[in-house]
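>>> missing the sequence, but the structure's below:
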């Protein structure tokens, strides 16, 4: 970990704008997922006044971040590939990958995850971070959860962040939570991962996103069944940005401005972690 940096606030003519205001064993069972369709994910050239903007001038030290947009656009038409069993840690196997969920209107989680990850990558790259993605398009199949973990391990990532959205059907279920491997299987899954989870939780909460009211506690969800987290030897977390079956959260996730808000908050959390 690096020494805690200083956040420089530029006073005078600069006006800061912010938009108001997420275990196995003991944790609740994760929400079910369903097959989704792809949706519009074009990035805006301009941001609306309601979009959270980031004016942070913090520059992390030289760092490598792996961004893992969950699922993939071609998974639904390749059941043989995504259902084959792969290592998932803790002497278990599980399906290579899944299709993910979608909003009631059909905007797919895979498309949301990919677009948000690209936006986070743009912000971090502008701050001098080397960003690596586990997939570079939203039309392919996989990669499997063990391969996603391997990408972070092989690149000695300073942080691995998997980006997802949930599909809970319980009435009123909403809010984000951060999942991570627990109990830890290696040193990286101990304090470094918990710190990364906390910084991401705080970044999303500061941006006005509500904590989950149906999974985990205080925005955290320790899990022992997530292959990508179990197999990671780097600080690694999974962000469930919200519930795509909640009308309000689905509306935000389905718009470019809403996805930019999520991306800015996630990028801030990662930057806080890297600055140390």
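Everything's here; your move. Predicted model only: the values in this text are computed from it and were never measured.
>>> make it CA atoms for all contacts and neighbour counts henceforth
Fine.
>>> any idea which residue sits dead centre in this structure?
residue 163 (2.4 Å; CA atoms, centre = their mean).
>>> in terms of contact, does that one touch residue 239 like I think?
Yes: Residue 163 is within contact range of residue 239, at 5.1 Å (criterion: CA atoms under 8 Å).
>>> ok so, going back, for the helix or strand harbouring the residue nearest to the centre of the chain, what is the distance to the chain centroid?
Residue 163 belongs to strand 159-166 when assigned by DSSP states H and E. Between the centre of strand 159-166 and the centre of its host chain there is 2 Å, according to CA atoms, centre = their mean, to the nearest Å.
>>> then this one, side by side with the first:
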């Protein structure tokens, strides 16, 4: 199922004014006079060395004020390319649930930078020399590539879909947009602390990566920590966050025995700091109130050779959680909490 999102509303019919003919005559008189006045003002401005500050046309101001991002500026400043239509999901997909929606009015501080160099290590900081891989769940383009993402890949113990589209709020804010925006904020925070940060993708590819490739990216980077970002798609009334830890799994290419312990340490620290920073309660439907859940069916965890956890930041299908997930200021606090948990783990 697809939806018509806020970026793809049909154009409104042109507004008709009463007394159309007199209006045309009035404009015919006024426009030449206004144009002459503008030319006089413009020439006077040029004589002073250019226009005064703040005289940019509104279109130019909007481009100047918006952060750079792959594929152009998104009107909602979500840190991803603008999209016209996206599907929604009614159930949680098999490989990490969640979806996202737009910025709420008045909700949004400390916007992510969107700079291409934002993942480079800082000159100094407590995390200098540490490598962190951030894995934004799903990809905004996945829904256009169903054949590719439905292809099954080996996760060690069995085969599973390459990826899924993720979930969404009832108003159409997709998980893929949410996780990418949160990833940018988290990257910027870790970068300020001196860490070398890599994203598994930055909406710079049409779909994917598959879950096995996401694990390889962390392994190849020899990451000190990997965090996969998601949001859930459960029923109304199911609220709160939970962190998913790798179970002890062995089979085929999967062997998590070396990472189970450090991953739990990472997950517990992330959960604690996330709770403190956001005020969100641990999930009331997963993990028995601990905010922690152990799973052995996720390829992104099964194939990891480095400490890694998933975090489901909330339930996009619950109206109260939706209000949080769609708030820029809440996402800022969420990124700060996750970053603090990662920092505590790396400095322990």
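That came through fine. Small disclaimer: the values here were computed from a predicted structure and weren't measured.
>>> about what we covered before: which elements pack onto the strand holding residue 163 of the first structure?
strand 64-69, helix 109-126, strand 236-243 (3 or more CA pairs under 8 Å, 6 or more residues apart in numbering; DSSP states H and E).
>>> ok so, going back, show me the contacts for the residue nearest to the centre of the first structure.
By CA atoms under 8 Å, 6 or more residues apart in numbering, the residues touching residue 163 of the first structure are 67, 68, 69, 70, 113, 116, 117, 238, 239, 240, 241.
>>> before we move on, what about residue 160 of the first structure?
Residues counted as contacts of residue 160 of the first structure (CA under 8 Å, 6+ apart) are 65, 66, 67, 68, 152, 234, 235, 236, 237.
>>> aligned to the fifth one, what sits in the second structure?
Okay, so that is residue 152 of the first structure. In the second structure, residue 152 of the first structure lines up with residue 218, judged by TM-score structural alignment.
>>> surely that match meets residue 199?
No: the pair residue 218 of the second structure / residue 199 is not scored as a contact, 9.2 Å apart, by CA under 8 Å.
>>> those two: which has the busier surroundings?
Using other CA atoms under 10 Å, the more surrounded residue of residue 218 of the second structure and residue 199 is residue 218, with 29 against 21.
>>> how much does the helix or strand where that one lies stray from the first structure?
In this structure, residue 218 of the second structure sits in helix 211-220 according to DSSP H and E. Its matched residues in the first structure lie on average 0.2 Å from helix 211-220 of the second structure after superposition (mean CA distance after the TM-score superposition for the first structure).
>>> just checking, what packs against that helix?
Right, helix 211-220 of the second structure is packed against strand 131-136, strand 152-154, helix 299-302 by 3+ CA pairs under 8 Å, 6+ apart.
>>> how much space separates the aligned partner of residue 178 of the first structure in the second structure from residue 138 of the second structure?
Using TM-score structural alignment as the criterion, residue 178 of the first structure maps onto residue 243 of the second structure. Distance, residue 243 of the second structure to residue 138 of the second structure, using CA to CA, to the nearest Å: 17 Å.
>>> how about residue 213 of the second structure?
12 Å.
>>> looking at these two, which is more packed in?
Using other CA under 10 Å as the criterion, residue 213 of the second structure and residue 138 rank with residue 138 on top: 35 against 17.
>>> so what corresponds to that one in the first structure?
So, by TM-score structural alignment, residue 138 of the second structure is matched to residue 71.
>>> for that match, what are its contacts?
By CA under 8 Å, 6+ apart, residue 71 of the first structure lies in contact with 97, 98, 99, 100, 109, 110, 142.
>>> kindly recompute the last result at 6 Å.
99, 110 (CA atoms under 6 Å, 6 or more residues apart in numbering).
>>> likewise residue 287 of the second structure?
residue 293.
>>> that one matches what in the first structure?
Using TM-score structural alignment, residue 287 of the second structure pairs with residue 216 in the first structure.
>>> please apply the same query to residue 303 of the second structure.
So, by TM-score structural alignment, residue 303 of the second structure is matched to residue 231.
>>> hang on, the earlier thing: list just the nearest of the contacts of residue 160 of the first structure to residue 58 of the first structure.
residue 65 (16.0 Å; CA to CA).
>>> shouldn't that closest one be in contact with residue 131?
Yes: the criterion here is CA atoms under 6 Å, and residue 65 of the first structure meets it with residue 131 at 5.0 Å.
>>> who has more neighbours out of those two?
residue 65 (23 against 19).
>>> and the residue nearest to the centre of the first structure, how far is that from residue 59 of the first structure?
For residue 163 of the first structure, the distance to residue 59 of the first structure - CA to CA - is 23 Å.
>>> over to residue 202 of the first structure?
Distance of residue 202 of the first structure to residue 59 of the first structure, computed by CA to CA: 19 Å.
>>> now do the longest helix along the first structure: which range of the second structure does it align onto?
The single longest helix within the first structure, with elements called by DSSP state H, is helix 256-275. The aligned range for helix 256-275 of the first structure in the second structure is 328-347, by TM-score structural alignment.
>>> buried ones in that stretch?
328-346 (16 or more other CA atoms under 10 Å).
>>> quick one: the helices in the stretch 51-200 of the second structure?
58-65, 146-150, 175-192 (DSSP state H, counting those that start in this stretch).
>>> now the last one against strand 131-136, angle please.
To tie it back to what came earlier, the one meant is helix 175-192 of the second structure. Per axes from the mean of the first three to the mean of the last three CA atoms, to 10 degrees, the angle that helix 175-192 of the second structure makes with strand 131-136 is 160 degrees.
>>> for helix 175-192 of the second structure, give me the average deviation versus the first structure.
Once fitted to the first structure, helix 175-192 of the second structure is off its aligned match by 0.3 Å on average (mean CA distance after the TM-score superposition for the first structure).
>>> tell me the counterpart of residue 111 of the first structure in the second structure.
In the second structure, residue 111 of the first structure lands on residue 177 (TM-score structural alignment).
>>> rewinding a little: contact partners for the match of residue 152 of the first structure?
residue 133.
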